[in-house]
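1. Here you go, sequence then predicted model.
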Amino acid sequence: MSIIINLDVMMAKRKMSLNELSERINLTLSNISNLKTGKAKAIRFSTLDSICKALDCQPGDILEFRE
């Protein structure tokens, strides 16, 4: 089972930098970077909610399942 995080794709579509997203959702740059690079092992629903609001997207735009 593999969950792919497409945060970098959504950020590019919205023309939003890592710094800007960090400020909008009040999360450290290192935590967002870990999500963006796929190094994170988990994500809180509250964080996912904040990211979706900031990027005006759905959770399925950020998370993808691949076998």
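-> Right, received. Where do you want to start? Numbers count the residues shown, from 1 in each chain.
2. rest of the way, CA atoms for contacts and neighbours
-> Fine.
3. Stretch 38-54: how far from the chain's middle?
-> Offset of stretch 38-54 from its chain centre (C-alpha atoms, centre = their mean, to the nearest Å): 6 Å.
4. That stretch: end-to-end distance?
-> For stretch 38-54, the first and last residues are 19 Å from each other (C-alpha to C-alpha, to the nearest Å).
5. Stretch 42-62 now?
-> 13 Å.
6. quick one: Met1 from Leu48, how far?
-> From Met1 to Leu48 the distance is 20 Å (C-alpha to C-alpha).
7. hold the first one in mind and look at this next one:
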Amino acid sequence: MPGDGHAIVVHLDELLRAKDMTLTELSSRADITIANLSVLKNDRARAIRFSTLTALCAVLDCQPGDLISYAPGQD
């Protein structure tokens, strides 16, 4: 998001497509609200808890670097 002061990009949409999983299914399996997942998915998150990151990585069978990346110049 321009002007929000960070250059972290969340790749939740891409991972969901790759795993053929819906946001609703991820919400249920990771025990994270759809609202919170939507904030992550739409790049509106300002922070992420390690417990959330752990749950997402466990359900999506991925590493944190698969889920988030640093994109300088995108802020």
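-> Cool, got the structure. Given the structure is predicted, the values throughout are model-derived calculations rather than measurements.
8. Tell me how they score on TM after superposing.
-> Between these two chains, after superposing, the TM-score reads 0.96 (TM-score structural alignment, normalised by the length of the first structure); 67 aligned residues with a C-alpha RMSD of 0.7 Å.
9. Looking at Met1 and Leu48 of the first structure, which is more packed in?
-> Between Met1 of the first structure and Leu48, counted using other C-alpha atoms under 10 Å, Leu48 has the larger neighbour count: 16 against 6.
10. Isn't that one up against Cys57?
-> No: using C-alpha atoms under 8 Å, Leu48 of the first structure makes no contact with Cys57, being 10.3 Å away.
11. show me the contacts for Ser69 of the second structure.
-> Applying C-alpha atoms under 8 Å, 6 or more residues apart in numbering to Ser69 of the second structure gives the contacts Ile8, Val9, Val10, His11.
12. Mind jotting down where the strands sit in the first structure?
-> 2-5, 63-66 (DSSP state E).
13. got those as TSV, with distance to Ile43 of the first structure columns?
-> Formatted as TSV, those follow (distance: least, C-alpha to C-alpha, whole Å):
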stretch	distance to Ile43 of the first structure
strand 2-5	10
strand 63-66	11
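14. any idea which of the ones you listed is most buried?
-> Mean neighbours per residue, mean count of other C-alpha atoms under 10 Å, is largest over these for strand 2-5, with a mean of 14.
15. ok, average deviation of that strand from the second structure?
-> Compared with the second structure after the fit, strand 2-5 of the first structure shows a mean deviation of 0.3 Å (mean C-alpha distance after the TM-score superposition for the first structure).
16. can you give me how far that strand is from the chain middle?
-> Relative to the centre of its chain, strand 2-5 of the first structure is centred 11 Å away, using C-alpha atoms, centre = their mean.
17. Now do it: which range of the second structure does it align onto?
-> Alignment note (TM-score structural alignment): strand 2-5 of the first structure is matched to residues 7-10 of the second structure.
18. I am finished for the moment; much appreciated.
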